[in-house]
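# Okay, sequence plus prediction incoming.
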Amino acid sequence: MLFFAVVMLIIGLIHFYLWKRLVRDPLRPGPARRVGTVVAVVLCVLVPVTLGGVRAGYVKWLSWPGYLWIAVMFYLLVTLLALEIPRLLALRLWARGPRTTEDDGMGGSRPAGSAIGEAAVSGGTGSLRGGSAPATEGALTGGAAGHGTEPPLSGATTGHGSEPARSDATASHQDDPALSGATTGHGNEPALSGTTTGHGRDSFFVGDSAAGAGDADATAEGTGKGRVVTADGGPASGTDPAPAGREAAGVEGGADASRSPGIDRRLLLARGTAIFAGLTAASVTGYGVKTATGAPQIDRVQLPIAKLPRSMDGTRLAVVSDIHIGPLTGVDHAQRITRVINSVNADLVCVVGDLVDGSVAELGRFAAPLGGIESRHGAFFVTGNHEYYSGAEEWIEEVARLGIRPLRNERVEINGLDLAGVNDLTGEQQGDGPDFARALGDRDTTRPVVLMAHQPVAAKEAAPYKVDLQVSGHTHGGQMVPFNMLVKLQQPVVSGFGKVDGVPVYVTNGAGFWGPPVRVGAPPQVTVIELRMA
């Protein structure tokens, strides 16, 4: 019960992390985020249902979607974790900047900070920047006074008359609005400004600086908010009392004052990260499916064996493991593997465990093509851990019926070579564990011996018996990189040749897959070991 609770906790934490990076961070609150949250919850539930229900023989129709999601989930997790450090650096060095684009006031966009068409002005008590305002709405300035019905945008300008002035430290009379900061004007036209005084019959805008209003984000540095009044102090009719909803400017020296609809850099970074992780996980999983469901590769290796009789020099052993016939494989899987084995013209075939993932009644027809395996001295079989999950006794009988001889803690002598086999270590839980003394204890030590054992770690118990070579499987070569690094914690050899307590061990990747129909960095294989005289 505790193990189940730990597994569920881990699954939940993984999906919470994926939800945060793929849903919460890149999506604003709204329907899209709600849909993403629902999908994350459903996928979280799918994982334990697949691992438990499908293996128990229920909801078999969930096998493909469930196991594929487990593979995608794994590579999403790996990719996002690998991106965490670059992401943190980008947040610190880049994403704190302004928005990526701004509205230009005419339905278009431009880079943030552009001065074209902006009401970016300075003078008096403060300066405003980064935004834009239509010419009909006027200027927001640092220190200004103006009168008139047309909005002067000015910088250090003095104007008197019925027309707004546009100059720097210049008095002028023109028909167009003036671009300036710190404006003083007297006339018949209204002025929008910060720190404004006016004398006349028309309304004017009063305030030290403009603060953000409406949906846009803007902050101001000044003494107060602007307002529009008449000469007698009352509100002006027909005038905009506040710059609410305008696409107004940001404030120099304050926080990010952009009131434009541009994309925030943090949001852009989150979306880029989510897209990259999604494409990477989908691509790697697709490649892995193609590899796992294809024909096994042939892995050829020559190994010297002491005391090997001359008559056995060059003997070829076809070693295959972890075929994992199951509900996802069908009959074609065993047919492909049988064709590859027969293509190498082996002298001996060693099937070193994990043949099936289900009962004989369920999968017997899928295993039938293995009865067509051909070799000079026969085919031999030892149990793996999955046989003990699937009814070991009935499968041992079925394998024998197919013409493959089980070696149950026993050995056979073949032209001066001993071939021994032991039950898998998992069999101990069912009273059918390995017995090395029985398989190796009373043999003629002048002959070399090759031991078939499903798990590489079994070599530790075989070491006292001077085994010349152990052939194993179980690890799948890691099946899905970088999972192979975790396998190394449990098995002394993950793939290929190694030595365990002085025993030479060769581990084949296996010809099938377990769980997700995916293999990345560890292609399925049939290993051909050619024995040579030392």
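Looks like it arrived, so ask away.

# From now on I want contacts and neighbour counts done on CA atoms only, so please keep to that.
OK.

# Now residue 128. Nearest residue, chain neighbours left out?
Spatial nearest neighbour of residue 128, excluding adjacent residues (CA to CA, 6 or more residues apart in numbering): residue 251 at 4.2 Å.

# just residue 297 next, same as before
Closest to residue 297 by CA to CA, 6+ apart is residue 525, at 4.5 Å.

# Please look at that neighbour and residue 511 and confirm they touch.
Yes - counting by CA atoms under 8 Å, residue 525 touches residue 511, with 5.1 Å between them.

# Return the set of buried residues in stretch 73-92.
Buried residues in stretch 73-92, counted by 16 or more other CA atoms under 10 Å: 73-77, 79-80, 87, 91.

# hmm, back to that, compare residue 525 and residue 511 (neighbour count), which wins?
Between residue 525 and residue 511, counting by other CA atoms under 10 Å, residue 511 is the more crowded of the two (29 against 26).

# Could you confirm the more buried one falls within a helix?
No - counting by DSSP: H, G, I helix; E, B strand; the rest coil, residue 511 falls outside a helix, being coil.

# What is the burial count for the residue nearest to it when sequence neighbours are not counted?
In this structure, residue 511 finds its nearest non-sequential neighbour in residue 524, 4.5 Å apart by CA to CA, 6+ apart. Residues lying near residue 524 (other CA under 10 Å) number 31.

# contacting residues for residue 400?
residue 406 (CA atoms under 8 Å, 6 or more residues apart in numbering).

# ok, residue 398 - contacts?
Residues in contact with residue 398 (CA under 8 Å, 6+ apart) are 360, 364.

# Please, which helix or strand holds it?
Assigned by DSSP states H and E, residue 398 belongs to helix 392-401.

# want to compare, so here's the second one:
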Amino acid sequence: MPEAESAGGGTDAGAGPRRGSLRRRLGGGVVFLVLTLLFVLPWSTLFVFGVHWPFPVFLAGTVLFLGGLVSFPFLMAAGHGRRRADRAARVADSTLGIVWVLFTWSVLGDLVHLVLIALGADGGVAGSRLVAGAVAVVATTLLCWGHYEAMRVPRVRRQEIRIPRLGAGLDGTRVVVLADTHYGPIDRARWSARVTEAVNALDADIVVHAGDIADGTAEQRREQSAPLGTIRARSAKVYVTGNHEYYSEAQGWLDRMTELGWEPLHNRHLTVERGGDRLVVAGVDDVTAEHSGLAGHSADLAGALAGTDADDPVLLVAHQPKYVDRAAAAGIDLQISGHTHGGQIWPFRYLVRVDQPVVSGLSRHGDRTQLYTSRGTGFWGPPFRVFAPSEITLLTLRAE
């Protein structure tokens, strides 16, 4: 009997690792299939589907796409794995952006071509080449424009928000929001300095950084983050962690922001007072924090609000918009979030919407709670923004 139990236990113990290994293989297989499709469809649209290019053109296109497909996983691993090789990351990220845009417009071009074929107006080889040329021109134009949009200093997006519980003394409070700066493989120290100048020109009462400050450790991105130390605010400069901090060094970034003169709202709050009225400014860790393994890191709204007066209006900073359900249940007046990038590269916004309740802008949740979701100040990965411009946000809070 003991032997039978031991044998059974051995089987059970081995089942878990085997299931985990199977899940990893399946996940890897899905990633490989998606990646292959991303490269193969544009290649087919540009060089295969009825175009009949001269062989040297076909060969050059095939070598280009095949080289991208084969090298991409290795570049991603080198750039975003343990080595964090910035040069590899820059090439991999740019490749991802380029192939995503080509894939999107290849799908649209092929659908148009199929409609023309069904109508008997496809134009044969000339029509196929016209579709391929149109896809190439549109994609190239969008990539050039999208790169410019990603690298420029964001435009200021202005929004007035009425908060019924806000006292008259705080009417007109100016809150400037940064989010998703994503300092990373591309050195954007000069960009960071120009963003700082734009923020200081807005004469803010409160400046908020809503997380995803960087990809990499505080030491790696020290020069890029340094200009944040020169940002000015009359009452407070506050910061919360985003999910990307938990991919590298969340506590290091909390310490770095303290060093730069910001108040990290690590499940805590501060109170802004003016004209005898008060506004609670609270912040929580990102929702991914509890799975990070870091002691004391989790999204703890009760802890953030501990000791506050229930009659005071609350501005909550939480990186991901989907935290708004908990905020609404707690009667928060305004939540400020980022994370979505507004989709960053169209039509990715529709995939983001599957995970988040809002992609950008002001929305209402429940009877009291409003949510402002920033499209982000920087970009993640691919240095492109297509139909999803970055922003520095100026929120003006109004009393009723």
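Nice, I can see it. Every value quoted in this text rests on a predicted model; they were computed, and no experiment measured them.

# Quantify their similarity with the TM-score.
With the length set by TM-score structural alignment, normalised by the length of the second structure, the two chains reach a TM-score of 0.87; 366 aligned residues with a CA RMSD of 1.8 Å.

# Only the buried residues of the helix holding residue 398 of the first structure, if you could.
Using 16+ other CA under 10 Å as the test for burial, helix 392-401 of the first structure gives 392, 395-396, 398-399.

# Equivalent analysis for stretch 419-433 of the first structure, please.
For stretch 419-433 of the first structure, by 16+ other CA under 10 Å, it's 419-427, 432-433.

# what's in contact with that stretch?
Applying CA under 8 Å, 6+ apart, the contact partners of stretch 419-433 of the first structure are 353, 381-385, 388, 407-413, 434-436, 439-440, 449-455, 458.

# likewise stretch 278-291 of the first structure?
When contacts are defined by CA under 8 Å, 6+ apart, stretch 278-291 of the first structure is touched by residues 68, 71-73, 75-76, 79, 517-520, 523-524.

# now do stretch 266-276 of the second structure
Stretch 266-276 of the second structure is contacted from outside by 168-170, 235-236, 240-241, 278-285, 297-301, 303-306, using CA under 8 Å, 6+ apart.

# re the thing from before, make sure the residue nearest to residue 128 of the first structure is actually in contact with residue 129.
Yes - in this structure residue 251 of the first structure lies within contact range of residue 129 using CA under 8 Å: 5.2 Å.

# out of these two, which sits in the more crowded spot?
The residue with more neighbours, out of residue 251 of the first structure and residue 129, is residue 251; 28 against 23, by other CA under 10 Å.

# quick one: the more buried one from residue 206 of the first structure, how far?
Distance from residue 251 of the first structure to residue 206 of the first structure, counting by CA to CA, to the nearest Å: 17 Å.

# Walking through the first structure, point out its helices one by one.
For the first structure, the helices defined by DSSP state H cover 2-19, 31-48, 63-93, 265-292, 330-343, 360-367, 387-390, 392-401, 436-440, 459-462, 484-487.

# List the residues that contact the residue nearest the centre of the first structure.
Nearest to the mean C-alpha position of the first structure, by CA atoms, centre = their mean, lies residue 76 at 1.5 Å. Neighbouring residues of residue 76 of the first structure by CA under 8 Å, 6+ apart: 18, 277-278, 280-281.

# among those residues, which recur in the second structure?
Among the contacts of residue 76 of the first structure, the ones still in contact in the second structure (both residues aligned by TM-score structural alignment, their matches' CA atoms under 8 Å) are 18, 277-278, 281.

# would JSON lines of those residues with neighbour count and distance to residue 358 of the first structure be doable?
Listed next are those as JSON lines, based on neighbours: other CA atoms under 10 Å; distance: CA to CA, whole Å:
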{"residue": "18", "neighbour count": "18", "distance to residue 358 of the first structure": "32"}
{"residue": "277", "neighbour count": "23", "distance to residue 358 of the first structure": "35"}
{"residue": "278", "neighbour count": "18", "distance to residue 358 of the first structure": "33"}
{"residue": "281", "neighbour count": "20", "distance to residue 358 of the first structure": "30"}
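
# any chance of these in JSON lines, plus distance to residue 60 of the first structure?
What follows is these, written out as JSON lines (distance: CA to CA, whole Å):
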{"residue": "18", "distance to residue 60 of the first structure": "26"}
{"residue": "277", "distance to residue 60 of the first structure": "29"}
{"residue": "278", "distance to residue 60 of the first structure": "27"}
{"residue": "281", "distance to residue 60 of the first structure": "24"}
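
# of all those, which comes closest to residue 499 of the first structure?
Taking CA to CA as the measure, residue 499 of the first structure lies nearest residue 281 of these, at 35.1 Å.

# just so I know, which of the helices of the first structure lies nearest residue 25 of the first structure?
Closest among the helices of the first structure, once you apply CA to CA, is helix 265-292, at 5.8 Å.

# how about the closest one: buried residues?
265-267, 269-271, 273-274, 277-278, 280-282, 284-286, 288-289, 291-292.

# Equivalent analysis for stretch 234-244 of the second structure, please.
Neighbour-count burial for stretch 234-244 of the second structure flags 236-244 (criterion: 16+ other CA under 10 Å).

# Is it possible to get TSV of these that adds distance to residue 10 of the second structure?
Shown next, in TSV, are those (distance: CA to CA, whole Å):
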residue	distance to residue 10 of the second structure
236	58
237	56
238	52
239	49
240	45
241	42
242	41
243	38
244	38
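
# of the residues you listed, closest to residue 68 of the second structure?
Among these, and counting by CA to CA, the member closest to residue 68 of the second structure is residue 244, at 26.2 Å.

# Having no further points to raise, I will conclude here.
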